[in-house]
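In: here is my input; please provide its structure:
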Amino acid sequence: MRKVIFLIVLLMVVMTGCNAFKAAKLKQKYGPVQSKVDRLVAAHAPGEISFYKDVQPILERRCSVCHSCYDAPCQLKTTCFEGIERGGTKALVYNAARLTADTPTRLHVDADSVQEWRNLGFHPVLNERDQVPVAQLENSLLNLMLQLKKDNPLPQTDLLPQTFDIRLDHEYICTTVEDFPDFKEKYSLWGMPYALPALTDEEREIIVAWLRQGARIAPKPKLSDQSMQVIGRWETFMNGTSLKERLMSRYLYEHLFIGRIHFESMPEREFYRLVRSTTPPGQPVVEINTIRPYADPGPDPFYYRFRRLERTIAVKDHTVYHMTADKMARYRELFLEKDVVVTRLPGYDPATTANPFKTFAELPALSRYRFMLDDARFFVEGFIKGPVCRGQVALNVINDHFFVVFFDPEKDTISNDTRFLSEVSDLLGIPSERKSTLRLLSTWHHYAKLQKEYLVAKEKYLMQLNPDDIGNDISYVWDGDGINPNALLTVFRHFDSASVVNGFVGKMPKTGWVIDYPLFERIHYLLVAGFNVYGNLGHQLETRLYMDFLRMEGENNFLSFLPINSRREIWADWYTDAREGAENYLDEQFRGLQRTTRINYHTDDPKTEFFHQLIAYAGKATDTHDILNRCPDDDCFDKDASPAEKRADRAMRKVANIHGLQVQALPDVTFVHVDTGKDSEDLAYTIIRNKALSNNSMLFREDRRRVPENDTLTVVKGHVGSYPNAFSRIFIDEIEDCIERYLKIKDALDYYNFAKRYGTQRNSPIFWQESDWHYRKFGNERPVEAGVFDMYRFHRIAEKSDAQFTW
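Out: Coordinates of the predicted model:
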């Protein structure tokens, strides 16, 4: 043992000596590392490269497609200048195995200077030694990586070389300038963009010219007077001084902190974050950097402020919340004009702040529920994207495709009885209220007991209100008040990312949820407000285990609308082959289903019948006529569709009928570009693979719960999903032949042959052309919601058996 320790220590000494030698060589050549490099200039000289005008658009389309959000390789974010100046690190954000929480490294939040980032272990990608032209290039990791790709472009072969590791959990090689010679020798093909085509000479030269001039940056233009006036009105509103105003603002902040706030009358690509600041309106924002929005901001006064988002927008963490004059009036109506007296402000005791039923007990429950319903898709999308961009912790607890509706706030007594929710608030706590540990069994038993007690209390309460044992009818479902398209939602899961769309999209799914206010609120505080992406293993597993309870509660609410004699059979189908020993646990969750329903059913498939009734009842507020996935006679078209679009729709409708084992050979998310011969009329579709599971009652080994014979496809017009796995480009005159070939795909080899003709590989010469087209198309159709798609999941095309079919 002593010998092993000695060898380890010796190795560390040798490595330290090597690193010191490399650093000494750079110091001799380019001078010492400077504690601060001032890159800010008042304005660029004539002929100089501008970061915002010239460089950022290139980084946005070529680099930020991988280097954005928490899953940016080596935490290098190219979405803004501050991310590039910060540099990279070997520390992982997504690390499910860590036993203690990590120090957060949120850009713009957890450090204010380059030196602070260096103290946190980040290494530079820009030159920080002598500020002379030769050093700006030879001591810049950004330049070295671009040059490496230029010198060693992707091989023009059918298949991407196996030397590229594009698995989600692959090990990052986060080299530094000092280690770059070794990196270059070992990984000559790993220049940037990694496993994707190189930049054009023109694009690279623009970046190189910017680096050569010192990577200098001029300030962005100041906000317009109009924007300042809008922000001023909202900050005045959010910082009212009465107890009622202050409690309302705290509630709004804890629900909107992850939102990309877009104000009416402002430019389409101008967004803000709602933050807590130590400075009042009119002064520069100084954000208080707590891990969670309900954490104690400290003893000093603070203010709710709107901080402009100064970075490239990536779809995967872009959750838009619209603020308008009507929205401000709505807040007044819900929270300020109600005949409610707020007698005190809650504190920030960690034992209670994670429980909104305690914190906001003096705000009417109906008002809170109405607030969430008004923008239900935003909040459901928050669960999906949350503060983490992606993650199986939340997503392997749900099915690949399901529908969501909500209880009507006026008829569902549970959702508007403030007194009852306050009385049971002790039963509605979530794991983030306790310090995370690895004592999962005791934690699970604790919250399982609370959930059981809550469901019992809820059923007892409802029985007292309805002693005749009569349950829900269709009017107990929220219909969007006839105008709100959030009434019906569809969730698509794509392994460890997901999407939410308005309406019921796709064929009738296996499951559905009906959400009431206490369920809605708990999911938000579990997966959004209370989730810490830097948390330890215990925190992540506790979150996943508790979400089981909430999912089943939503499913049971759905079952309560179905005939009482069919519920157990449908529920059992949802939990087929549950792990041995889980029966008692599952039975404990099968609660609140003793009352009958007032809905009349006429078929032997009440679940599907109920979905159709929901479409008829609540579909007035949203477009529920799915012409691609639910057309009974193959003659469904948009009334304004062109002949080319009708032709494409008819062909794509056949794709939506593919199901079963055949689906295994297809990617999770495919973006299809239908080339009509006229760019302005080209069409975009998304093909989504829905993978069936026998149940969601297990944490791990999802592969063992797969039921591929029940897999389906959904086809959607436009773009759905943040992480495309494949591109297909189809010319309109070939579309029927192309779709017939697609229908004949049975295995990986078939798909490989199809993709050779109609697909775009990672090393294809037209890869960036297709990527740019989808980005441009999405932006034209949805200018506020659009952003860059992440290419990190873009598949390698394999050509042999399914076992070697790398997705």
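
In: use CA for all of it now, contacts and neighbours both
Out: Will do.

In: quick check: residue 518 is in a strand.
Out: No. The assignment for residue 518 (DSSP: H, G, I helix; E, B strand; the rest coil) gives helix, which keeps it out of a strand.

In: so what's it closest to, chain neighbours aside?
Out: residue 415 (6.6 Å; CA to CA, 6 or more residues apart in numbering).

In: structure for this one too, so we can compare:
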Amino acid sequence: MPYRFFSAFLLLVLSSFTQAQDPVPAISYTRDIQPIFAEKCVACHACYDAACQLNLGSAEGAARGASKILVYNGNRSEASQPTRLYIDAHTPRQWQQKQFYSVLDAQGSQAALMSRMLELGHRTPLQPNAKLPEEIVLGLNRENTCPMPGEFAAYADTHPKEGMPLAVTGLTDQQYQTLQRWLASGAPMDEQALAPSAREAVQIAQWENLLNAPGARESLVGRWLYEHWFLAHIYFEGGEPGHFYQWVRSRTPRGQPIELINTRQPNDDPGIRVYYRLWPVQGVIVYKTHITYALSAAKMARIKTLFYSGNWQVTASPGYGPQRRANPFETFEAIPAAARYQFMLDNAEYFVDTFIRGPVCRGQIATDVIRDNFWVFFQAPEHDLYITDPIYRGAATPLLATPGQNDDVGSVLSLWLAYRDKRNEYEALRRDVYATDHAPSWSSLWAGNDNALLSIFRHFDSATVSKGLIGEVPQTMWLFDYPLLERTYYQLVVNFDVFGNVSHQAQTRLYFDLIRNGAEQNFLRLMPADSRDAYLDDWYQNSGKLKMWLDYERIDESKPSALQLDAKDPKGDFARQLLVRYGDLNAHPDPINRCSDAYCSRPNIDPGLQAAEQSLSRLTSRPAAGLRVVEQLPEATMLRIESRSGKRGIYSLLRNRAHSNVAFMLGEASRYQPGLDTVTIYPGILSSYPNFMFNIPADQVPEFVDAMEQSKDAAGFEKIVERWGIRRSHPQFWQYFHDLTTYLQETDPVNAGVLDMNRYENL
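Out: Model prediction:
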């Protein structure tokens, strides 16, 4: 063999040998691990209601580990220490001091706790699309079982079918092997913090300069804006998709790394000079905490016009403390009320979203005070006497404080009575002053943009907000004026402490009951005077009448309304006229639930989906007494419908539970009226927590509807689930579940995020 050929042959052999001996490529957390967590884990392990506080949306959450301590504990007599990711501690050691323990570290000869949990789940796969064994408890009734590494063996003996992912189609073999290799190698992290683009950096500088501008007036406006933005996921005009930021208080100014001031509440005394800064939102975006807010050049110009165009001055800094937290109307009274209210109206959906969907991930403290579906409107600023009448504003402001600053358990009753009486004194003042004003008319309703009309749907312990008027004409409607909107925001967002004790949470819930009543009474001023008592009697049946007598200020029964409404059905006529007058502002026309002619579907969509909507409309606006299948439905069901052309639609099928009243903290079941339940069906995702999902070919929707109409009991519903249902054990469960997020990315990309499956039921 010639030398040159031998040399080439030898090099080829050596090269092949070297390649064969190359080590397996190192696993990257960012490239290999976080995508698996996002697909199979984040749907249960995010936010405060993540099992054992294990948050797998980021490397920091995974490194923090798990804890036996409950965030949601309505019985604790002492407030617990906050455990907010990225805020209250930063290293595993610091988190261990707060009673967290590692799920990633091997324990001597034992593999990491996560490794053993995954192995337990992988060796006990579920029967495809079968109902889960009854011994696997899911949802809110599941005990918070959080075994530490040394307790795993006992857990596995007691719960042999409850490895991870819990009670759902699990990891693929490749995903399982990748995670186990990563854990065996010590779970290395390479996550990089999100960095702003050049264009975002310029806008961040502009906005930070605005909120930190020198001067007493500028400082007060900056503080007020921060308190109204701290919960938002901020995004910028022309910014990078998926880049979001949050306003924080820092010890350091622009140009220096952020040093977070981590007080419990955003309006607690910082104890130091404050700089308002924007820092990136890290980790996987999850829908339930993703409340977005856009900043742009136009928004900055609007803010400058609202807050800096007048000659108002600040004579003294208001300082901090319980009274300043309790009454923002006093704290910020130097800022023109018209500017504050108009700012909130411009983005009304955001503000209502913050107290309906946020700031907590499980909201039963508040949601049992609201009905399952209602519409929301806002009083026009020029007709809001708190804005236009300085004498009335001066008299009302001291009465607008909200409770919750004092969490002494022994003082709950006395605190509640004091704030109730002060609130009722305000309501009496409002009633009497408005009685001397012009009669309410259509011009009393704000109609500035498509935030003017909102729909709210409650799903037991969570709720959602949507622009537009969705669903049948609801039993109740709310009308916010500025004092009511601002009080609600401060009571349920700024001042609410998810880690607070039973006293704080009870005061929050009790006062929100008064807020609801105030919003209802505001709306009733639009109705004919002689109809108001009858509506109240309908909304506060049985024990509700006692509550009206004990705790609510009486309504104005004499001041007429200027609206010309059908005397036989004024509320229904109001809704009909509203939809005509403000049709251009109605972001979500709804022919499915409010079908007024033979065509009960949206125009200009795929014909197969049109036919499906026409069929689905047969299920809406019918009480459960005449549609028995409603009794079997969970709160929020998703329908995935695909036409022959390949077009796919996602619909929310919501169960609206009826109650004789929603005026008490306890005993909801005793006030439930199941025969009056209805369903709303609407295109889109109207829940952060899907309870179940059906996958239905469009040409089978008529059969689905027929089966729903004919189903009279659990056995009949079981057949529907067997044919079209996507159970937790379905082989393609994750494909269908994450298609919901894909749909959001297609239809509403800014607000898209991973949905939560903690409430996905075992039907």
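
In: TM between them?
Out: Taking TM-score structural alignment, normalised by the length of the second structure as the basis, the two superposed chains have a TM-score of 0.94; 737 aligned residues with a CA RMSD of 1.8 Å.

In: how many neighbouring residues does the closest residue to residue 551 of the second structure other than its chain neighbours have?
Out: Counting by CA to CA, 6+ apart, residue 420 is the residue found nearest to residue 551 of the second structure once chain neighbours are left out, at 7.0 Å. The local packing of residue 420 of the second structure (other CA atoms under 10 Å) involves 20 other residues.

In: also residue 560 of the first structure?
Out: 21.

In: counterpart of it over in the second structure?
Out: Under the alignment (TM-score structural alignment), residue 560 of the first structure pairs with residue 525 of the second structure.

In: its match and residue 440 touch, don't they?
Out: Yes. Counting by CA atoms under 8 Å, residue 440 is a contact partner of residue 525 of the second structure at 7.0 Å.

In: need the residues touching each of those two.
Out: Residues within reach of residue 525 of the second structure and of residue 440 at once, by CA atoms under 8 Å, 6 or more residues apart in numbering, are 560, 561.

In: contacting residues around the match of residue 560 of the first structure?
Out: Residue 525 of the second structure touches 440, 532, 556, 559, 560, 561, counting by CA under 8 Å, 6+ apart.

In: what about those, which are in strands?
Out: With DSSP state E as the criterion, strands contain none of the contacts of residue 525 of the second structure.

In: list just the nearest of the residues you listed to residue 681 of the second structure.
Out: residue 532 (30.1 Å; CA to CA).

In: farthest-apart pair in the contacts of residue 525 of the second structure, please.
Out: 440 and 532 (14.2 Å).

In: returning to that earlier point: let's have the contacts of residue 525 of the second structure in JSON lines, adding distance to residue 746 of the second structure and neighbour count.
Out: Formatted as JSON lines, those follow (distance: CA to CA, whole Å; neighbours: other CA atoms under 10 Å):
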{"residue": "440", "distance to residue 746 of the second structure": "42", "neighbour count": "21"}
{"residue": "532", "distance to residue 746 of the second structure": "44", "neighbour count": "20"}
{"residue": "556", "distance to residue 746 of the second structure": "48", "neighbour count": "20"}
{"residue": "559", "distance to residue 746 of the second structure": "49", "neighbour count": "20"}
{"residue": "560", "distance to residue 746 of the second structure": "48", "neighbour count": "17"}
{"residue": "561", "distance to residue 746 of the second structure": "44", "neighbour count": "18"}
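
In: of these, which is the nearest to residue 65 of the second structure?
Out: For those, the nearest to residue 65 of the second structure is residue 532 (54.7 Å; CA to CA).

In: so what's the closest one up against?
Out: 524, 525, 557.

In: so which of the contacts of residue 525 of the second structure are in helices?
Out: residue 532 (DSSP state H).

In: need the contacts of residue 525 of the second structure in a markdown table (columns: distance to residue 511 of the second structure).
Out: A markdown table is the format used below for these (distance: CA to CA, whole Å):
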| residue | distance to residue 511 of the second structure |
| --- | --- |
| 440 | 27 |
| 532 | 23 |
| 556 | 21 |
| 559 | 27 |
| 560 | 29 |
| 561 | 28 |
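
In: what segments of the first structure are strands?
Out: Under DSSP E, the first structure gives strands at 260-263, 272-277, 303-308, 320-323, 401-406, 489-494, 497-502, 511-515, 669-675, 683-690, 712-717, 726-731.

In: where in the second structure does the third one fall?
Out: The counterpart of strand 303-308 of the first structure in the second structure, using TM-score structural alignment, spans residues 275-280.

In: distance from the matching stretch to the middle of the chain?
Out: The chain centroid and the centroid of stretch 275-280 of the second structure are separated by 23 Å under CA atoms, centre = their mean, to the nearest Å.
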